[in-house]
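Enquirer: Attaching a predicted model along with its sequence, questions to come.
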Amino acid sequence: MGRPKIPRRICGRPADACFKPNGIPMTELPRVYLAADEFEALRLVDFQGMQQQQAAQEMGVSRQTLANLVKSARYKMTDCLIHGKALMMTADNQEQLQQ
């Protein structure tokens, strides 16, 4: 059993609960879930242009944890863009299984 997650400070919220390709019904799309902490890491590093050390302090995590969150989030976003999957935003920090 792994260590429990350290609580993370999350200030940003996505504009919508999901993003999907046009013209394909949601019921026909595979879904990829982006956790709230992954979204926040992307927002701070890629959108606001913060250095990873500064973004990690803002979220209350180590720099390595932030780097892992950014890497995971970028992979999920790229997977959705390349393979035409729906990107679902989760409201909490619990990981959801990809369907």
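Expert: Received the coordinates, thanks.
Enquirer: Please make it C-alpha for all contacts and neighbour counts, starting now.
Expert: Noted.
Enquirer: Would you mind listing the residues in contact with residue 57?
Expert: If a contact means C-alpha atoms under 8 Å, 6 or more residues apart in numbering, then residue 57 has residue 63 as its contacts.
Enquirer: take a look at this one as well, against the first:
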Amino acid sequence: MRPEVQSFIADGPLPDWDASEEEIDKRVRQLEAISRPVTAEEAEALAKCFGPDDCYGVAWTLLHLIETGPGPVPSVSRPAPDAGEWQHSLWRRWGSGVDDD
């Protein structure tokens, strides 16, 4: 796994909307430092880095980065009905491929 991905993962899940501007900017810079495409192993690890909300759109950037991987992420599980929109999108795109909400 590349150091840029390891660095992003080491900082944990994305923060929520209450995070400081500095923290959000840091996470954006970390994502921008990861060249595309990601490997299957990297996509798998990155899929575990979503936070409680969309983090001012940063979660969508993460989702699109994961989508550059070579195929569906095997560990993606069905989100709870009250989960965020990005979680359902990841499930539809990389989990079951079917949205049965």
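Expert: Cool, got the structure. Everything numeric in this text was worked out from a predicted model, so none of it was measured.
Enquirer: TM-score for this pair?
Expert: Scored against TM-score structural alignment, normalised by the length of the first structure, the superposed chains reach a TM-score of 0.24; 37 aligned residues with a C-alpha RMSD of 3.9 Å.
Enquirer: Can you check which helix is longest in the second structure?
Expert: Longest helix in the second structure, counting residues (DSSP state H): helix 21-32.
Enquirer: Show me which positions of that one end up buried.
Expert: For helix 21-32 of the second structure, burial by neighbour count (16 or more other C-alpha atoms under 10 Å) applies to 24, 27, 28, 30, 31.
Enquirer: Among those residues, list the two that are farthest apart in space.
Expert: By the measure C-alpha to C-alpha, 24 and 31 form the most distant pair in the buried residues of helix 21-32 of the second structure, at 10.8 Å.
Enquirer: hmm, back to that, save the buried residues of helix 21-32 of the second structure as a markdown table, and put in distance to residue 85 of the second structure too.
Expert: Output for the buried residues of helix 21-32 of the second structure, formatted as a markdown table (distance: C-alpha to C-alpha, whole Å):
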| residue | distance to residue 85 of the second structure |
| --- | --- |
| 24 | 19 |
| 27 | 20 |
| 28 | 19 |
| 30 | 23 |
| 31 | 20 |
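Enquirer: Residue 7 of the second structure: which of those is nearest?
Expert: residue 30 (7.6 Å).
Enquirer: Surely the closest one is in contact with residue 4?
Expert: Yes - between residue 30 of the second structure and residue 4 there is a contact under C-alpha atoms under 8 Å: 7.0 Å.
Enquirer: No further questions, thank you.
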